[in-house]
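Student: Show me how the following folds:
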Amino acid sequence: MSNWLEVPASRRVRFGTAELRADAERPGGWLLTVNGIAQSYVDLDDPTFLELEYVRYLGYVVDALEPSDAPLDAVHVGGGGATFPRYLSAVRPGSRHLVIEADEALAEFVDEHLGLRSVPGLELRLGDGLTEIGSLPPASADLVIADAYEGLRLARGITGAAFTTEVARVLRPAGVYLLNLVGARHNLDAIRALFPHRALLDGDVFADYNGNQVLAASRVPLPLEAMRQRTGQAMPPARVCVDTPE
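Tutor: Next up is the predicted model:
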């Protein structure tokens, strides 16, 4: 991680205290934390720069989808600094983003300092993830990205049957569901029941890994070989493993 300037912008938000720190090594770089926990890193000058490992994992999956330059319709459950919408808009111009954010104060803080609403193709919707995704038309998204946390805990219901059923309904037949997982094991039974093709991406190929993982799930085969080519060329390296129930 880079060096951070000591004078942060801060705001009391729903789940604690949010801070923004400027990156001393990248003029456009900003780290967003809540209660000291890194939530997002945004480079306003280069949206293709992905500092946090799990966001790079998201990128490896999306970059493997063909055609590689086609715009995508994406639903982002959990807004943060809108790092991934910025990335998608840069590498796939014309992409459209619905960002669902439960923390209105956090969204306003990010918008004030990092121009959340200025991201090309982005619509911000404030509200509960399950409620809002349930209001979307069927087969209207190519991607659903769930990155919704309350501190270090995954937001309630994200891996449950009700939310997963809505994700499957909103995704197009070849759509991909991407879920950021942290720490302890998660019950993925509902996802496994609805999405037969799944892969886990994580970071340490030499030892047991206890940090972020990204689950990619789809009703059609995932581009595993293309994903493995990208993770194999990454620095630090990452790995792609087919998810199988224990």
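
Student: For the rest of this, base every contact and every neighbour count on C-alpha atoms.
Tutor: OK.

Student: got a list of what L106 touches?
Tutor: R11, V13, R14, A18, G80 (CA atoms under 8 Å, 6 or more residues apart in numbering).

Student: Check for me that it belongs to a helix.
Tutor: Yes. Assessed by DSSP: H, G, I helix; E, B strand; the rest coil, L106 belongs to a helix.

Student: Summarise which helices and strands the longest strand along the chain is packed against.
Tutor: In terms of residue count, the longest strand belonging to the chain (DSSP state E) is strand 171-182. Identification of packing neighbours for strand 171-182 by 3 or more CA pairs under 8 Å, 6 or more residues apart in numbering; DSSP states H and E yields strand 141-146, strand 153-154, strand 212-218.

Student: Nearest to E51 among these would be which one?
Tutor: For E51, the closest of the helices and strands packed on strand 171-182 is strand 212-218, at 13.5 Å, according to CA to CA.

Student: To compare with the earlier structure, here is another sequence to fold:
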Amino acid sequence: MIVRSLIAEAVGMFPITSISVSRTRKPEPVPGRYPVRFGTAELVRDTGRGNAWLVSVDGVAQSYVDLDDPAHLEFDYVRRFADVVDRRPPGPLDALHVGGAACTLPRYVAATRPGSHQLVFDADGELVELVRAQLGLRVPGLRVRVTDGREGLATRREDSADLVVVDAFERATLAGGLATLEATRAIAGILRTGGTYLANITDGSGLPFARRFLATLFEVFPEVLLLADPGVLRGRRFGNLVLAASAAELPTEELTRRTASAAFPARCVYGAELRKLAGRAAPITDADAPPPPKPPDDLLGLF
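Tutor: Purely as a prediction, here's the structure:
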């Protein structure tokens, strides 16, 4: 998430009109502006790919989906998610996603790992209905539930998921309560042995939030790695950071090679170097949670 909808201008836009949402799937998605819980959503076609769509809320991109090719991932941080998922053992997954929007990663998992069972929690019911009506949510093995992330986590059984993904933003900031030690322990309990936790966060100069989130992950998981654009990692610009954590060994060497050779290279940081980055930062708790970072007003994109 967190990309200005001006990206859509680079790929081509239809004129934007105000259109009401139907609960019935339309033959073709209709570009336009739609009121949702956390602002005004925009649905814009990428004319360069024919049936690919950008969903943004108040100028901040939430999802990009190609309805003809769900394995196509436009946003760089989602590609990093997929890099980690692709290096799990082959076969279907039981996955929980906290934050869904247009369900880009769930569609990818369904396409690349047939037979997977996935549950998405999203707090914006109006956005879910928009996606259902315009882009469809009839994805094999996928269920979407409208609920707050922390409330949703409390309903899940222990040892019930191979993968938990947290990518939940409200008005360009990380949804409250999802980066805390309490939430992280709940996620660790939901994961099976060998399961993987993936999170997308954002940060800027000095990476103060990222350092505290790293400290939080290290309190719970023995294995943690970070994937980020080198400029973001050095604090030169505001951007996304993808974190993976597990009780089992993570494929650090494979991910280092993959991300270094990507179209937009990223660094994979782990081990002693990552602990050094966390430094003496204190874990985030429900009682001591810093405000999530907000992107600069003039930021055009993070991917």
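
Student: returning to that earlier point: among the contacts of L106 of structure 1, which recur in structure 2?
Tutor: Retained in structure 2 by both residues aligned by TM-score structural alignment, their matches' CA atoms under 8 Å are the following of these: V13, R14, A18, G80.

Student: what's the counterpart of the third one in structure 2?
Tutor: Meaning A18 of structure 1. Alignment of A18 of structure 1 against structure 2 is given by TM-score structural alignment, with A41 as its counterpart.

Student: and if you look at L200 of structure 1?
Tutor: Looking across to structure 2 (by TM-score structural alignment), L200 of structure 1 lines up with L226.

Student: Its match belongs to a helix?
Tutor: No. Counting by three-state DSSP, L226 of structure 2 is not found in a helix; it is strand.

Student: Next up, the contacts around the spatially closest residue to it that is not a sequence neighbour.
Tutor: Counting by CA to CA, 6 or more residues apart in numbering, L226 of structure 2 lies nearest to L243, which is 4.5 Å off, once chain neighbours are set aside. When contacts are counted by CA under 8 Å, 6+ apart, L243 of structure 2 touches L198, A199, N200, V224, L225, L226, L227.

Student: before we move on, the earlier item: for ChimeraX, write the select line for the buried members of the contacts of L106 of structure 1.
Tutor: Command for ChimeraX that selects the buried part of the contacts of L106 of structure 1, burial taken from 16 or more other CA atoms under 10 Å:
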select :11,13,18,80
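
Student: Same list (the contacts of L106 of structure 1) but as JSON lines, adding distance to R230 of structure 1.
Tutor: Output for the contacts of L106 of structure 1, formatted as JSON lines (distance: CA to CA, whole Å):
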{"residue": "R11", "distance to R230 of structure 1": "37"}
{"residue": "V13", "distance to R230 of structure 1": "36"}
{"residue": "R14", "distance to R230 of structure 1": "37"}
{"residue": "A18", "distance to R230 of structure 1": "33"}
{"residue": "G80", "distance to R230 of structure 1": "25"}
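
Student: What is the nearest of the contacts of L106 of structure 1 to V62 of structure 1?
Tutor: Looking across the contacts of L106 of structure 1 and measuring by CA to CA, the closest to V62 of structure 1 is G80, at 19.0 Å.

Student: So for stretch 176-193 of structure 2, first residue to last residue, what's the gap.
Tutor: Stretch 176-193 of structure 2 stretches 27 Å from its first residue to its last (CA to CA, to the nearest Å).

Student: ugh, typo on my part, it should be stretch 128-138 of structure 1
Tutor: End-to-end distance (CA to CA), stretch 128-138 of structure 1: 18 Å.

Student: From L122 of structure 1, how far out is the counterpart of the residue nearest to L226 of structure 2 in structure 1?
Tutor: L243 of structure 2 maps onto L215 in structure 1, with residues paired by TM-score structural alignment. Distance of L215 of structure 1 to L122 of structure 1, given as CA to CA: 24 Å.

Student: just E66 of structure 1 next, same as before
Tutor: 22 Å.

Student: Buried ones in the longest strand of structure 1, by neighbour count?
Tutor: In strand 171-182 of structure 1, counting by 16+ other CA under 10 Å, buried: L171, R172, G175, V176, Y177, L178, L179, N180, L181, V182.

Student: cool, stretch 239-246 of structure 1 as well?
Tutor: Result for stretch 239-246 of structure 1 [16+ other CA under 10 Å]: buried residues R239, V240, D243.

Student: now, which of these lie within strands?
Tutor: R239, V240.

Student: Output the buried residues of stretch 239-246 of structure 1 in a markdown table, with distance to Y41 of structure 1 appended to each entry.
Tutor: Formatted as a markdown table, the buried residues of stretch 239-246 of structure 1 follow (distance: CA to CA, whole Å):
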| residue | distance to Y41 of structure 1 |
| --- | --- |
| R239 | 22 |
| V240 | 23 |
| D243 | 28 |
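
Student: For structure 2, just list every one of the helices.
Tutor: 7-11, 76-86, 104-112, 125-134, 149-154, 181-190, 208-220, 230-233, 252-260, 271-278 (DSSP state H).

Student: which residues in structure 1 does the third one align to?
Tutor: Per TM-score structural alignment, the counterpart of helix 104-112 of structure 2 in structure 1 is residues 83-91.

Student: Identify the residues contacting the matching stretch?
Tutor: With CA under 8 Å, 6+ apart as the criterion, stretch 83-91 of structure 1 contacts 40-42, 47-50, 55, 69, 95-97, 119-122.

Student: Which among those residues count as buried?
Tutor: Buried among the contacts of stretch 83-91 of structure 1 by 16+ other CA under 10 Å: 40-42, 47-50, 55, 95-97, 119-122.

Student: Closest to S2 of structure 1 out of these?
Tutor: Nearest to S2 of structure 1 among these, counting by CA to CA, is Y41 at 10.6 Å.

Student: neighbours of the residue lying closest to that closest one once chain neighbours are set aside, just the number please.
Tutor: Distances taken as CA to CA, 6+ apart place L31 nearest to Y41 of structure 1, at 4.5 Å, with adjacent residues excluded. The number of residues packed near L31 of structure 1 is 21, by other CA atoms under 10 Å.
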